[in-house]
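Student: Give me a model of this one.
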Amino acid sequence: MIRFYISNILILLSIVNLATLQSVYQVDPGATCQIYAGDPPGTPLCNDILINKNSVYIGSDNTQETLWQDINQVLYFLDTLQVPGCGVTKNFINLCAFFFPPCIELKNDQNETIAIPIRSCKESCDESFQECQIPDTPVFNCTMPENGGPRFPLVSSIYDLTSFNGNSSYTVDCVNANDIVKTNQTLSLSGNCPAPLLKQPWETVEERDKYIEEGYYFVTNTTTCVLSCPVPLFTTKQWSNLFAMSDVLSITSVILSIYLIITYVILNKKWVHSDKLLNSFFVSIFFVSLAGAIQAFHGTEKTFCPTPLRSAVQKDLTCGATGIIFHMSTIYAILFWTLMSFELWWSIKFISKKINYYKYYLLGCTVITFVFTIVPAVNYNIYYGKANVICWLKDDKYMNTCFWIPMAVCLTIATVFIGLVIYEIYKIVKSNGKQGFLQLQLKPILMIVLIYVTYLYVFSYNYYIQDNMDMFLSRVVDFFVCLSKSEDEGADCKIYGPPIGSIAMFLLIIRSYGIFVFIIYGYSAKSRAIWLSSPVFQNKYLQPILEKIRSRNSSKVTGTTESGASTNSSVSVVNDNTNKKTKKKKKEAVSVEIYSGNTGQLDSDDDSDSGPFNPDGTKLKTIY
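Tutor: Just a heads-up that it's a prediction; the model follows:
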């Protein structure tokens, strides 16, 4: 018995709380009850399915014209979504009742008139939204407020009319338009795709999936509307500028990479161990740039977008080939660069211990690169990404497994060795106080650090994209709202995505590696020495001219020395034909850097008393 009383008390309290929590709507003094003016020309919809077209509620901040603009936005979504079962009459009855609800006109003793709407129940709204899979938008959703209460009440609307000498809790029950309106009229959606969306019809799910594999991007799983290619992340002019930037950088990088290969791989006849890693890196960079150059000569936009309806996939020859070349050569470059960071540290730490593991390096890098390239390639996972400027891997599982995770490992290893290099440099400086050795290792340190920064940006950019992907997808609704309001077929509407500046920086980095490396190695003393000792200059036509120039320069140096010019001199000797050693009897420190055609490091038998030295007294060498 006690339990019975307690349960009844709880039920009573819940009813009281529900009544207490019921929102009291504010009366809009400027609202009016109007006769429905009729459907706009070319859009027959509400004329015959309104609950009461002789009295519809129009708020003070609306007109029938503005309400029809809101209806058109909803119709835009419905036409775009094309959800089966949505385009039935009952949903249009609800739609018209939502925007043009029946109106009650009340007058008080002072002959003041107020208008009150008979709102649709939330159940009706939820039913139509669910059937049509309409996304919530600021323009229209089932929980939006209106005059102090929900636009779609659960049961009824309560008004305080005391200011109009009326009831303090005037109640108006909500309605379900489908229970009231009975019509034989059949309404349906147009099935068209509003501009700038394009239409690609399909009949079955299998056919739709086939189109998706071919690069079509349907805006939903139910629609035949596809996004154009390139996707409207940016204006047409901005996309054109990005593509032109890619073309110029790629072709420039290819040309400069070819120069580096000719210089250090072909003309340099006597390689030392460090040359092998450096030259392998040059070749890798060449193929990275070549992928972009192939796209440029084929037409970058044509490569990415074979037709305005779809993006390129691996079966499109140019996209597939350049994607594989880019992926393979990038992995090669990262691996060789990581090994270079290790050998830079080794050359400073263990000056007298030589290592020669290049054949093992090459074998290991080739196996790793082959595995990480063949796995996505055989699964046809190369495509042109919607917000990208290259053909590359598609699925996250392949992208992470075959690129980002290996890259993260390489970055971690390189970070350790760069830190160790800095530590060794600190020890050397602290030991003898000389900093001349920085000149010897400046180029490899500069290149490794520069490439490290670029790789770190690319890695961080990918993390930024993945971390913000949910936000980008959530803003697609804003794009459709913009399209529904646009008066120039959506030319001013853009999908919210990564800023164009971040994409431009990503593009600048991946297409400029040939330029970066050329800046460091393209016009060095060693490269000049290689060219001067090559058949290009060592021939009967140019040799006399070079001898005259060399003789003139020697005379100037001799004259300057005899005149007793500066005793603190730094001499750089470039001599491709002799291995003469320059001895200085002066007590001042002299920093000597020798770049010859057959070596990239100081001769180990140099008996100069000048530095720099390691803490153990051995002479410091340079690599690369």
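
Student: okay, CA-based contacts and neighbour counts for the rest of this
Tutor: Noted.

Student: what ranges do the helices span in the stretch 51-200 of the chain?
Tutor: Secondary structure of the stretch 51-200 of the chain (DSSP state H, counting those that start in this stretch): helices at 64-81, 89-99, 122-132, 177-180.

Student: Between these, which one is closest to G191.
Tutor: helix 64-81 (5.7 Å; CA to CA).

Student: do you know how far K122 is from F372?
Tutor: For K122, the distance to F372 (CA to CA, to the nearest Å) stands at 54 Å.

Student: Have a look at the protein and report its longest helix.
Tutor: helix 317-349 (DSSP state H).

Student: What are the buried residues along that helix?
Tutor: 318-349 (16 or more other CA atoms under 10 Å).

Student: ditto for stretch 447-463
Tutor: Those would be M447, I448, V449, L450, I451, Y452, T454, Y455, Y457, V458, F459, Y461, for stretch 447-463 by 16+ other CA under 10 Å.

Student: Residues touching that stretch, excluding its own?
Tutor: By CA atoms under 8 Å, 6 or more residues apart in numbering, the surrounding residues in contact with stretch 447-463 are 337, 340-341, 404, 407-408, 411, 414, 418, 502, 506, 509, 517, 520.

Student: just checking, which of these belong to helices?
Tutor: Per DSSP H, the contacts of stretch 447-463 map to helices at 337, 340-341, 407-408, 411, 414, 418, 502, 506, 509, 517, 520.

Student: With distance to P44 added, can I get those in CSV?
Tutor: Below are the ones in helices among the contacts of stretch 447-463 laid out as CSV (distance: CA to CA, whole Å):
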residue, distance to P44
W337, 67
M340, 72
S341, 72
M407, 59
A408, 59
L411, 63
A414, 68
I418, 71
S502, 47
F506, 50
I509, 55
V517, 66
I520, 70
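
Student: here's the other one to compare against:
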Amino acid sequence: MKYQIDNIVVLLVALFATICIIDFPTSNAQYFDPTARCEPYAGYPECRDRLKNPNSVWVSETITQELLYTNLSTMLGSMQFMPPSCANEHTFKLLCNQYFQECVDVVVSVNANISVALFNKQCRDDCIRGLADCPIDKSCADLVPYYNVWEFPEKENTFNLSLVGGNDFTIQCFATDSIITNGGDIPCPPPFYLRNSTDRQADIDAGYMFIQDTRCVLPCPSPFFSQSQWDQLSNMAYVLGTISFITTLFNIFTYGVLNRKYDRHSICIIFMSFSFWLVMLTDVVFLGTGWELNCPEPDRYGRQSDAGCASTGIIFQFGVVSAIMWWSTMSFDLWIVLKKVKNTKSYEKLYIIVINSIALILTLAPLSKQQYGYSIAGLGCWILEDNWLNGVFWGPLSVCLFAGISFIVLILYEVFKIVNRVDTGKKKSMRILKYNLKPFLIILCLFVEFAYMFGYHFYTQENMDKYEKGLEDYIICVVTGGTDCTANTIPFGAHFVFLFFIRLIGIEVMVFYGLNRRAKKIWMQSFVFNNRFFTFSFQSTKSTSGSSKEQNQKQNSVEMKKVSSRTEESDVSDNQNNNNNQNQNNNNNQMTLNVDGATDNL
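Tutor: Next comes the predicted model:
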């Protein structure tokens, strides 16, 4: 991503014009500062090889090297954001010698032990060249306050030392290019990093995010959020992601290991839970490796060429795509079961082949264009470009979400019809509420979460220009020496909820599918509760009520035959009516069981 921050140049030109001239304080002397002195250069790396005389630097009581370096480091760091014609070695040397001026110690009177510290200036031609490289509103013919000498003399400066009993003293100016340097690098202002690139495009592909056309790159993670906010996001992922990892693993163990009957509903639950488990696996890997997974270097973002980033991105994409497809498939499968009531053709093999094939295609397609990597606002590696992300995830998500919600609405309608046919008493409304409550909760939770994530993604995508403008303002604040600089970009609370919902789904999978009647029955009938140490007996009241009623009806029928043998024709007619009623009851019970099973599997 390349940030267009042309207005930075305007602000930095103004900054250059205001701070490149040293403001001398008022003193009792008219033509020089009596507190001035010469001292060796403090050794700051930016100007170590760029000074005329590092052994003697002009300072005073109020103008210390620390103060000079504070102003200069801000200026030099901002030079990386200047046009290439301005950010050159001549300009760097010009600035260094303008701040850390060569000091000349002049002895006025040997007998009286009087000396003064004067400064040597660069020639006017150097200033003219500097203005040609960096066109700003500044004159090269200004005077230094209180000293009445030239800021950039044409050839020399003459100091009047009569106030201390001395004669005029002349110092020849020097040419900036006479200073031989090794061309050391000027660093970028923190938190940005300097990147000396021999192949800029290759560095961009490797994950270095350059700021405009400078050599400065963004830190990783990005300044989109403060460090404390990044810590909140990562801690949430550590805790909630680990819990979701365990809960989805519980479902896999329940339906995949303990379960003795693998029907299509249990197969759907196994594969959907496994898909969400893959999504949460990336958080567990992130927990074990830390930010090095997403940021292999402090100034580089993870890319497909990084094994850890590529593998977690692929796992996340396959898991999240297949999970949403399995959820919508379960809705379709339950609808056809209720619609036909009786057993339907088994589609589980077709489900497995089709869903995994589509998920595999949508996962492998971005590999061909090196699309897996870490972006500036996420918590893990995924697909980088919005066009690809919309095509291989958000587009399929919208289709699956619409299909899943549609079939769940149809399921609720079928449940309503079945319950309406079975119950005719006072408790019908309560039964309808009971059978519809769980599907409604699923609709409410998953629909709200998916809809929020869907809307949030496209909202941020639509407003990305505004967020990048906030990052530009942050960069301007940093390079102009501002304090408490903050990037006003993506709303942190909304982004936190987005990442929270992704990890909450793993817990909901266990709540809806791991804590129902069927899961309880699987555990009670498994080797965990039935082994050589003890055995647990589990019976369902609903599943046995129909058989008990049938036995009672058969016994009553036999007794009626023995007592009224002489009215055989009437008895036969009565028995036929009883049998018809019994069959109707059995059918009703069967429909009730189907409804009950449907709500357990939703």
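
Student: Fetch the TM-score of the aligned pair.
Tutor: Superposed pair, TM-score by TM-score structural alignment, normalised by the length of the second structure: 0.62. Supporting alignment: 435 aligned residues with a CA RMSD of 4.4 Å.

Student: hmm, back to that, ok, which pair from the ones in helices among the contacts of stretch 447-463 of the first structure is furthest apart?
Tutor: Farthest-apart pair in these is M340 and S502; separation 28.7 Å (CA to CA).

Student: Show me where the second structure has its strands.
Tutor: Assigned by DSSP state E, the second structure shows strands spanning 37-39, 57-59, 102-109, 114-120, 143-144, 149-150, 156-159, 169-172, 193-194, 216-217, 372-373, 382-383.

Student: Out of these, which is closest to N580 of the second structure?
Tutor: Here strand 382-383 is closest among the strands of the second structure (CA to CA), at 61.6 Å.

Student: so where in the first structure does that closest one end up aligned?
Tutor: Alignment of strand 382-383 of the second structure against the first structure: residues 392-393, by TM-score structural alignment.

Student: got it, and stretch 250-264 of the second structure?
Tutor: So stretch 250-264 of the second structure sits over residues 259-273 in the first structure, by TM-score structural alignment.

Student: now stretch 325-334 of the second structure
Tutor: Taking TM-score structural alignment, stretch 325-334 of the second structure hits residues 335-344 over in the first structure.

Student: ok, back up a step: can you tell me which of the helices of the stretch 51-200 of the first structure is packed in deepest?
Tutor: helix 89-99 (a mean of 22; mean count of other CA atoms under 10 Å).

Student: what's it packed up against?
Tutor: Contacts defined by 3 or more CA pairs under 8 Å, 6 or more residues apart in numbering; DSSP states H and E place helix 89-99 of the first structure against helix 64-81, helix 122-132, helix 177-180.

Student: Distance to C96 of the first structure added to those, as TSV?
Tutor: Below are those laid out as TSV (distance: least, CA to CA, whole Å):
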stretch	distance to C96 of the first structure
helix 64-81	8
helix 122-132	11
helix 177-180	9
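
Student: Tell me which of those helices sits nearest to L106 of the first structure.
Tutor: helix 64-81 (21.1 Å).

Student: Might you calculate how far the closest one sits from the centre of the chain?
Tutor: From the chain centre to the centre of helix 64-81 of the first structure is a distance of 33 Å (CA atoms, centre = their mean, to the nearest Å).

Student: And stretch 324-342 of the second structure, by the same measure?
Tutor: 35 Å.

Student: what's the mean gap between stretch 497-511 of the second structure and the aligned bit of the first structure?
Tutor: Here the mean offset of stretch 497-511 of the second structure against the first structure after fitting is 1.7 Å, by mean CA distance after the TM-score superposition for the first structure.

Student: So what does A504 of the first structure match up with in the second structure?
Tutor: Taking TM-score structural alignment, the alignment pairs A504 of the first structure with F496 from the second structure.

Student: For W291 of the second structure, see how far away the nearest residue to its match once chain neighbours are set aside is.
Tutor: Once flanking residues are discounted, F496 of the second structure sits nearest to L233: 6.6 Å by CA to CA, 6 or more residues apart in numbering. Taking CA to CA as the measure, L233 of the second structure falls 12 Å from W291 of the second structure.

Student: more neighbours, the two?
Tutor: Taking neighbours as other CA atoms under 10 Å, L233 of the second structure and W291 compare with L233 leading, 20 against 17.

Student: what do we get in the first structure for the more buried one?
Tutor: Mapped onto the first structure by TM-score structural alignment, L233 of the second structure lines up with L242.

Student: again, but for A310 of the second structure
Tutor: Alignment note: A310 of the second structure maps to G320 in the first structure; criterion TM-score structural alignment.

Student: Do I have it right that that match meets N381?
Tutor: No. Between G320 of the first structure and N381 there is no contact under CA atoms under 8 Å: 9.0 Å.

Student: Need the overlap of contacts for these two.
Tutor: Counting by CA under 8 Å, 6+ apart, the shared contacts of G320 of the first structure and N381 are Q314.

Student: if we can go back for a sec, R200 of the second structure: which of the strands of the second structure is closest?
Tutor: Evaluated over the strands of the second structure, closeness to R200 of the second structure peaks at strand 216-217, with 11.4 Å, by CA to CA.

Student: who touches I490 of the second structure in this structure?
Tutor: F224, T460, Y467.

Student: Please narrow those to those residing in helices.
Tutor: When DSSP H is applied, those are split such that T460, Y467 fall in helices.

Student: Neighbour-wise, give me the winner out of the contacts of I490 of the second structure.
Tutor: Highest neighbour count within the contacts of I490 of the second structure, by other CA under 10 Å: F224, with 22 neighbours.

Student: In contact with that residue, which residues?
Tutor: Contacts of F224 of the second structure by CA under 8 Å, 6+ apart are I376, A377, L471, A487, N488, T489, I490.

Student: before we move on, what about P187 of the second structure?
Tutor: Taking CA under 8 Å, 6+ apart, we find P187 of the second structure in contact with E46, L76, G77, Y193, L194.

Student: The second one touches F92, doesn't it?
Tutor: Yes. Judged on CA under 8 Å, L76 of the second structure makes contact with F92 at a distance of 7.2 Å.
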